[in-house]
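1. sequence first, predicted coordinates after that:
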Amino acid sequence: MESGRVLDRRYKLESPLGRGAQGSVWLGLDLVLNRPVAVKVATLHRHPGQGEHSEELNRRVERFRKEAQAMARVQNRPHVAVIHDHGEDGDILYSVMEYIEGRPLSAHTGQGRRARLTGESGDSRGAAALCQRLGQDCARLLGPDHHRVFEACREASRWKEGTG
């Protein structure tokens, strides 16, 4: 992906902000409304001989779409970006979100390190309660299919760790 690319004649990718499991996030410009946006992009790798829409490719497209729909259900939450648009431009899937200026989580935890979830006394009960509330919020927002999302996260984490 290169700076200056325009998706669907509307969203100009300006500079990369970060990278995740499904793709990368860019600072972009909404050319119609002239406002900064965050654009999450994932490239669809179509391999010669597999046909344009392999089963795995269809799964990736569906996962990306469901993630965008789940994000769209989150409203009026501090520190959560609002999703504006979602689409496909050639071999690029994209989701356009409100751009929230700030520091990435990795700036607080250190790249590749886990966040410390214990208090100053080493007590982890507060962290456990926080994780439980976050899980309940996610389940409520994702609706009846929340177990599929958590299963996908578990599988992705196994794959990332090399155990899957």
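-> Thanks, I have it.

2. drop to CA atoms for contacts and neighbour counts, all remaining ones
-> OK.

3. who are the contact partners of Leu17?
-> Ser24, Val25, Trp26, Leu27 (C-alpha atoms under 8 Å, 6 or more residues apart in numbering).

4. now intersect these with the helices, please.
-> Of the contacts of Leu17, none are assigned to helices by DSSP state H.

5. closest to Asn34 out of those residues?
-> Proximity of these to Asn34 (C-alpha to C-alpha) peaks at Leu27, which lies at 13.0 Å.

6. in space, what's closest to the closest one - neighbours in sequence excluded?
-> Distances taken as C-alpha to C-alpha, 6 or more residues apart in numbering place Ala38 nearest to Leu27, at 4.9 Å, with adjacent residues excluded.

7. check Gly164 too.
-> Arg158 (4.8 Å).

8. confirm that that neighbour sits in a helix.
-> Yes: counting by DSSP: H, G, I helix; E, B strand; the rest coil, Arg158 falls inside a helix.

9. pretty sure it contacts Ala152?
-> No: taking contacts as C-alpha atoms under 8 Å, Arg158 lies outside contact range of Ala152: 9.9 Å.

10. okay, and which of the contacts of Leu17 map to strands?
-> The strands, defined by DSSP state E, take in Ser24, Val25, Trp26, Leu27 from the contacts of Leu17.

11. just checking, the first one touches Ser15?
-> Pointing back at Ser24 there. No: counting by C-alpha under 8 Å, Ser24 does not reach Ser15; the two are 10.6 Å apart.

12. of these two, who's got more company?
-> Ser24 (17 against 14; other C-alpha atoms under 10 Å).

13. what sits against that one?
-> Here Ser24 is in contact with Pro16, Leu17, Gly18, Lys40, Val41, Ala42 (C-alpha under 8 Å, 6+ apart).

14. helix, strand or coil for Tyr94?
-> Per three-state DSSP, Tyr94 ends up strand.

15. which residue is the nearest non-sequential neighbour of it?
-> Val41 (4.4 Å).

16. tell me, how many residues neighbour the one you found?
-> Val41: 24 neighbours (other C-alpha under 10 Å).

17. that one: which element?
-> When elements are assigned from DSSP states H and E, Val41 belongs to strand 35-43.

18. comparison target below:
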Amino acid sequence: MEPGRVLDGRYRLDVALGSGAQGSVWRGHDLRLNCPVAVKVATLHNHPGRGETSEELNRRVARFRKEAQAMARIRNRPHVAVIYDHGEDGDLLFSVMEYIEGSPLSDHTGHGRQVTLEQTVRWTRHICDGLADAHDVGVVHRDVKPGNVVIDGDGAAKVIDFGLARFADSSSSHGPGWGTLHYASPERLREESGSALSDLYSLGCVVYEMLTGWTPFGHLSDPYTVLWHHVNERPAPPSALRPGVPRPLDALVLKLLEKAPGDRPAGARAVDRAIQQIEYVPDNAADPHVDIRHVAEIRDLERFIQRYADGPRATDTDVLDARARHARLTGESGDPRGAAALCQRLGQDCARLLGADHRRVFEAYREASRWKEGVG
């Protein structure tokens, strides 16, 4: 499909953002309202090798329409990308969603990359809010993963790609409808239909990755071995890979990753309530905790750093000061390891941009050492 195609006489496809076996996602433009949109497109043809009948195809299309209509009832919610429209154009089925300016969570984590504890609890709460809004109208995502969560310019997380998730999961027995293997629940891997509790298992995999840099069984490369472990093996707690994870957060992640759906939390809002209890512990708490009193300033600093740290202003005093304060507040919020990593990165960037003998390099590495000592 080429850029410039206009669907239903209204939605112009401008730039392909990604594609998969089930369709593609485009940044588009609503010609009627003159605003950017995200357009998800799938063909109405049978999937190769599936032998899907016309009756099965009709069921998939009807289910997609029903769920698009359900998602369209969610309005003015901050953590879910809502559907504005859906329809057909020739051999294409499409849904139109709000376009979110930002980057996928997969750009921040995975392959050993961790995010701070404060970011983990903040974004987990946002994802829970988005999932709960969808579950309230009877829509199960079925493919919760970092690539389907966007971090916007305000540092907030939004869940995307509801429109095609269930549509891609035909009731036909031809081919698996797991979602994405490293985030798939045991029941989905057994090719059961799954439920909102299946989304919670996938959420557990996402939180595990934010904390450790890896999915629960991300050290395994063989797909069938990964599948077997999801169905049969309990993963190591996140704290085994990242010391300093608060014990309640450790326990919540393992609860989300229970094999039996009934052993998981009762719903996304229950997970949100559990996260709220983790977010604040009094100053005299001996155990690791996450203190959210700095969250507003941390988010402001994130926005400022994201705007300027990789551009021509990277060595400006206010940008370097913002990065140093961001690291310090990260440590004060209960994450000394995260603070040390941010200081280490600041020191490396200063050495590269300003020279190894610059005082900023010394200051950043000194702070990194201080926070490392605080880990114990």
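-> In hand now; what should we look at? Predicted model only: the values in this text are computed from it and were never measured.

19. hang on, the earlier thing: now do the contacts for the residue nearest to Tyr94 of structure 1.
-> Contacts of Val41 of structure 1 by C-alpha under 8 Å, 6+ apart are Gly23, Ser24, Val25, Trp26, Ile92, Leu93, Tyr94, Ser95.

20. quick check: the third one vs Asp137 of structure 1, distance?
-> It stands for Val25 of structure 1. 24 Å (C-alpha to C-alpha, to the nearest Å).

21. could you report the neighbour count for Leu93 of structure 1?
-> 21.

22. tally of neighbours for Trp178 of structure 2?
-> 23.

23. mean shift between the strand holding Val41 of structure 1 and structure 2?
-> The superposed strand 35-43 of structure 1 is, by mean C-alpha distance after the TM-score superposition for structure 1, a mean 0.9 Å from where its aligned residues fall in structure 2.

24. surely Met71 of structure 1 touches Val82?
-> Yes: contact status for Met71 of structure 1 versus Val82: in contact at 7.4 Å, counting by C-alpha under 8 Å.

25. Trp371 of structure 2 versus Gln276 of structure 2, what's the distance?
-> From Gln276 of structure 2 to Trp371 of structure 2 the distance is 26 Å (C-alpha to C-alpha).

26. and these two? Which one has more around it.
-> Trp371 (23 against 14).

27. where's the more buried one, which helix or strand?
-> helix 359-375.

28. circling back to that earlier point, quick check, nearest of the contacts of Val41 of structure 1 to His146 of structure 1?
-> Nearest member of the contacts of Val41 of structure 1 to His146 of structure 1, counting by C-alpha to C-alpha, is Ser95, at 20.2 Å.

29. number of residues surrounding the closest one?
-> 22.

30. ok, now which ones touch it?
-> Val39, Lys40, Val41, Ala68, Ile83, His84, Asp85, His86, Gly87.

31. also Asp152 of structure 2?
-> Neighbours of Asp152 of structure 2 in contact, by C-alpha under 8 Å, 6+ apart: Ile100, Glu101, Gly102, Ser103, Lys158.

32. if we use 6 Å, what do you get?
-> Counting by C-alpha atoms under 6 Å, 6 or more residues apart in numbering, Asp152 of structure 2 makes contact with Glu101, Gly102.

33. ok so, going back, okay if I get the contacts of Ser24 of structure 1 as CSV plus distance to Leu7 of structure 1?
-> Shown next, in CSV, are the contacts of Ser24 of structure 1 (distance: C-alpha to C-alpha, whole Å):
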residue, distance to Leu7 of structure 1
Pro16, 15
Leu17, 17
Gly18, 18
Lys40, 11
Val41, 10
Ala42, 12
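
34. distance check, Leu31 of structure 1 against Gly119 of structure 1.
-> 45 Å.

35. nope, Asn58 of structure 1 is what I meant
-> 44 Å.

36. and if you look at Cys131 of structure 1?
-> 14 Å.

37. same question, Gly126 of structure 1
-> Gly126 of structure 1 is 8 Å from Gly119 of structure 1, by C-alpha to C-alpha.

38. thinking again about what came up before, in the strand holding Val41 of structure 1, what's buried?
-> Of all the residues in strand 35-43 of structure 1, those buried under the rule 16 or more other C-alpha atoms under 10 Å are Pro36, Val37, Ala38, Val39, Lys40, Val41, Ala42, Thr43.

39. from what I can see the second one touches Glu101, true?
-> No: with contacts defined as C-alpha atoms under 6 Å, Val37 of structure 1 does not count as touching Glu101, sitting 10.1 Å away.

40. burial count for Ala324 of structure 2?
-> 22.

41. so which strand or helix has the closest residue to it other than its chain neighbours?
-> Closest residue in space to Ala324 of structure 2, ignoring its immediate chain neighbours: Cys343 at 6.9 Å, by C-alpha to C-alpha, 6+ apart. Using DSSP H and E, Cys343 of structure 2 falls within helix 336-354.

42. which bit of structure 1 covers that helix?
-> The alignment of helix 336-354 of structure 2 onto structure 1 (TM-score structural alignment) covers no residues at all.

43. before we move on, the earlier item: what's the following helix or strand after the strand holding Val41 of structure 1?
-> helix 55-73.

44. circling back: quick check, nearest of the buried residues of strand 35-43 of structure 1 to Leu142 of structure 1?
-> Lys40 (19.5 Å).
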